[in-house]
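Chemist: just the structure for this:
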Amino acid sequence: MPQDVLAQTRQQRAESLTSITWRGRTVSLKNPDLAVAILKAQEVSTELEERAAETAEGQLELYDKVLEAYAEAEKIAKKSVKDDEAATAKVKSSKSSKSTEEVRFLYTYVAYYLQARTIQRNLLLAESIKIRTEIDGRSQDMVKLYDDILKSLDIVRDLPVVQQDNVLEQEIEAKALYFKAWRSVYVATAYTTLSKYAEAVALFDRAQQHVTRARGSNRGKSVTSGDEDDPLSVNEADVVSLEKSIRGRKCKAHAAWYLELDAERDGDATDVEKKLAAMRIDEKDVDEVSPLLTFTYGITSLRLETRIFRSQPPALIDRLNTYPTNLPTLKSHPNVPRLVDFPPAFRPIPAKPLFFDIAFNHVEYPNSLLDRAGKPQQTTSATGVTSGLSKMLGGWWGNR
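Modeler: Below is the predicted model:
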């Protein structure tokens, strides 16, 4: 169909587009230019959904058309907001206030979909380069894509209607934490490539914290949107898949860290990656409940606790219930393992101190019963008591 005929047809259809419904709210659409731009963006979006089975290159071309259409609509909507602000500055009334709310709502609607489609395009790019990233170990491209996604969410968070909608604001925050978790995963993967396994384990822990906060920020609900047609949707299956990926990757990083420490202690220069491959760790098989991760290395089962050991671990006797990633050593002799602390530290014991009994011997009781019986009071000299106690304690401690 020729472009002029297509534009004329779209113009006729735009005349029937008199309102926009989004997130349970309907506002009137009075700007004809904005109606044409929104209709064009919706048509291209429909074409994108119908051709979802195409290759990544074909989908990227369609996304470029969608973003171009929404960028044009966003430009018109922003101009409408500026014109409305200028008109409101001259004359302010209840009618103008309602018009201002509608104009800002339309601008938020268009800008939201522009950023949502931008995020979708970045996710498609991330999916297309994920395999290449796993092979060559270059996670920087993935980190850059997730940085762009977080920037888009920051733009959405600053939109006028979003700041007034607490539910939408919570959804945006939950999605931001979800994508922050993915970013932490790929930063940790980059550290793994550099053989910095301790840092990688810490970053995987940070990723899990982001996922936990994402669930909590949305009040226990899934990290999803209240609008079924929302292009920026993250369902429960996506969150579960992310958690499995975090556990599996952390599992490998923790195992590599153990193997590296073991190689340093034994002076074995064998490649850690080869040993790690021999362990056959699959992130899909990681236990979802147990806090301990089980690895299989030949016929030996190793259980590594999922935490980072402190720089100065306790003596071996104080942590017999955990598998040692490295034996603690003496500061004076780095090659000698520190099995126990000697001399042992002072510890409280559930017993009565001896000197309580000694003090008890000096307690004087009233002699009222002896007075009633007419018997003389018995006096005991302090020196006699002390002498007797000295003999007793002297016998115990060898002073005779």
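Chemist: okay, CA-based contacts and neighbour counts for the rest of this
Modeler: Noted.
Chemist: so residue 26, which state does it fall into?
Modeler: Under the three-state scheme (DSSP: H, G, I helix; E, B strand; the rest coil), residue 26 adopts strand.
Chemist: pretty sure it sits against residue 19.
Modeler: Yes. In this structure, residue 26 sits in contact with residue 19. The criterion is CA atoms under 8 Å, and the distance is 6.6 Å.
Chemist: which stretches of the stretch 1-150 of the chain form strands?
Modeler: For the stretch 1-150 of the chain, the strands identified by DSSP state E, counting those that start in this stretch occupy 19-22, 25-28, in order along the chain.
Chemist: I misspoke; the intended subject was the stretch 151-300 of the chain.
Modeler: Listed in chain order (using DSSP E, counting those that start in this stretch), the strands of the stretch 151-300 of the chain are 292-297, 300-305.
Chemist: how far out from the middle of the chain is the helix or strand that the last one is followed by?
Modeler: Just to be clear, that refers to strand 300-305. Using DSSP states H and E, the helix or strand that directly follows strand 300-305 along the chain is helix 354-360. A distance of 57 Å separates the centroid of the chain from that of helix 354-360, by CA atoms, centre = their mean, to the nearest Å.
Chemist: one more sequence to fold, the one below, so I can look at both together:
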Amino acid sequence: MEGPALDLFKAKIEAAMEEARSQQAASLTEFNWLGYRFPVSNPKSRVSILKAQELEKDLQGPTAESLPAEKKKLTIFDKLFTAYNDARNTIRSDLVSAGNAESVKDELNGLDKAVGAVLGQRTIERNQLLVKIAKSKLNRKRDDKNEKVTKPEELVRLYDLLLQNVADLSDLVSSGRDRKPEEIAFEEECERKNLAFRAERCFYLGKSYSLAGKRVEAYALFCRARSLAEDALNKFQNIGNKDEGTIQELKTLSRECRASSCIEHATGIMEEEKAPENLSKKISAISLNETATKAEKYLLDKLDVYESAVGDANTKMAPKIERFPPAFQSIPRNPIVLDLAYNCIEFPVLEERMKKGRGGFMSRFFRSG
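Modeler: Down below sits the predicted model:
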């Protein structure tokens, strides 16, 4: 089945699922979060929350490992975010229309906070999935031309997002006055995640400096990342309900930080030792004899000689084809003619030929006097 028939079939299935979800939403009367029970009275909020919970089962249930690829999970996350955002929009609309009913407002504010906290948790999980995808492409060789290889800077940006997500979630949870032990434990979990993400970010920031050849900065960052990883490891090991997966990741990170710092230290010393040798080689390559002058000849200067102007393929000498930009050359111009006889010409006196002005009676009288 392909084309419009498949789209129609999917639309019918989606409509049937929406109808079934609406019927199930009648039984959803409360939303549980960290020991709180918030009533859900609006049918639209019920449908959106129920849809989001079904998508969460697809991600966290036993069928999560059987999902075909990471792109499928990312698509489910997008649908999950849409459902929770629809629920929050409905809740906030109810808050506007609640009026002066303080009890209803408190319940709606608590429900909005709970849904926002769950949305923040799923955002962190989505970004962790993006980190996993990026790490899988970090050391992979580019076999396919269309495949993009991950750079350490991209992982640094992803961990920046994770740190921001954890900070927002921690602020949201700690915003209440009378907090339950579950909320305090959740805030402590956010602090542990924050420390682990900082260690990962510092490690990949050191990787980016290492690729840029900055050995001192990379060494300092790797040492700092190792210190953060060990602090986070101690905190994760001191809790009752230990997360073995995170503990193993932090142990691996600590070992990689130590290995990378040793490599950067050794590489920096080697480069420092080789610096005078490389400098002496470059100085010895400088020549002031005639061979150097001969090498400066260009193709137009030796057209009668069968010699390559491109140079040997094994050398890094620049091709000597033509000088660019070209040198200035003098070119002939039209002569400038000066009238040298002008100063020697004697012009005739023309006063006699000028018309004399005629005066009146009074002018003749004064002239005669």
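Chemist: could you tell me the TM-score of the two chains?
Modeler: Once the chains are overlaid, their TM-score stands at 0.60 when taken by TM-score structural alignment, normalised by the length of the second structure; 254 aligned residues with a CA RMSD of 3.2 Å.
Chemist: picking that back up, switch the strands of the stretch 1-150 of the first structure over to TSV; also include mean neighbour count and distance to residue 397 of the first structure.
Modeler: Putting the strands of the stretch 1-150 of the first structure into TSV (neighbours: other CA atoms under 10 Å; distance: least, CA to CA, whole Å) gives the following:
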stretch	mean neighbour count	distance to residue 397 of the first structure
strand 19-22	14	89
strand 25-28	13	90
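Chemist: nearest to residue 176 of the first structure, out of those?
Modeler: Taking CA to CA as the criterion, residue 176 of the first structure comes closest to strand 19-22 out of the strands of the stretch 1-150 of the first structure, the separation being 21.2 Å.
Chemist: so where do the helices sit in the stretch 101-250 of the second structure?
Modeler: Along the stretch 101-250 of the second structure, the segments classed as helices by DSSP state H, counting those that start in this stretch run 102-136, 152-173, 181-211, 215-237, 244-284.
Chemist: how big is the angle separating the shortest one from helix 102-136?
Modeler: Going back to what we said before, that points to helix 152-173 of the second structure. Angular relation of helix 152-173 of the second structure and helix 102-136 on a 0 to 180 degree scale: 160 degrees, by axes from the mean of the first three to the mean of the last three CA atoms, to 10 degrees.
Chemist: now do the last one
Modeler: On the basis of the same axes, to 10 degrees, helix 244-284 of the second structure is oriented at 50 degrees to helix 102-136.
Chemist: so what touches the helix or strand just after helix 244-284 of the second structure?
Modeler: Secondary structure here is assigned by DSSP H and E; on that basis, the next helix or strand after helix 244-284 of the second structure toward the C-terminus is helix 290-295. Residues outside helix 290-295 of the second structure that contact it (CA atoms under 8 Å, 6 or more residues apart in numbering): none are found.
Chemist: what stretch of the first structure does helix 290-295 of the second structure fall on?
Modeler: Per TM-score structural alignment, helix 290-295 of the second structure has no counterpart in the first structure.
Chemist: ditto for stretch 156-170 of the second structure
Modeler: The alignment of stretch 156-170 of the second structure onto the first structure (TM-score structural alignment) spans residues 143-157.
Chemist: outside of that stretch itself, list whatever touches it.
Modeler: 111-112, 115-116, 118-119, 122-123, 125-126, 162-163, 169, 172, 176, 179-180, 182-183, 186-187.
Chemist: filter these down to the buried ones.
Modeler: Buried by 16 or more other CA atoms under 10 Å: 111-112, 115-116, 118-119, 122-123, 125-126, 162, 169, 172, 176, 179-180, 182-183, 186-187, out of these.
Chemist: residue 59 of the second structure contacts residue 73, correct?
Modeler: Yes. In this structure residue 59 of the second structure lies within contact range of residue 73 using CA under 8 Å: 7.1 Å.
Chemist: hmm, back to that, of all the strands of the stretch 151-300 of the first structure, which lies closest to residue 390 of the first structure?
Modeler: The closest approach between residue 390 of the first structure and any of the strands of the stretch 151-300 of the first structure, judged by CA to CA, belongs to strand 300-305 at 55.1 Å.
Chemist: so where in the second structure does the closest one end up aligned?
Modeler: Mapped onto the second structure using TM-score structural alignment, strand 300-305 of the first structure spans no residues at all.
Chemist: and the angle for that strand with strand 292-297?
Modeler: Calculated by the same axes, to 10 degrees, strand 300-305 of the first structure forms an angle of 150 degrees with strand 292-297.
Chemist: what's strand 300-305 of the first structure packed up against?
Modeler: The contact analysis (3 or more CA pairs under 8 Å, 6 or more residues apart in numbering; DSSP states H and E) places strand 300-305 of the first structure against strand 292-297.
Chemist: and residue 185 of the second structure, how far from residue 63 of the second structure?
Modeler: 29 Å (CA to CA, to the nearest Å).
Chemist: trace residue 167 of the first structure over to the second structure, please.
Modeler: Aligned partner of residue 167 of the first structure by TM-score structural alignment: residue 185.
Chemist: picking up where we left off before, common neighbours of residue 26 and residue 19 of the first structure, please.
Modeler: Common neighbours of residue 26 of the first structure and residue 19 (CA under 8 Å, 6+ apart) do not exist.
Chemist: cheers, nothing more for now.
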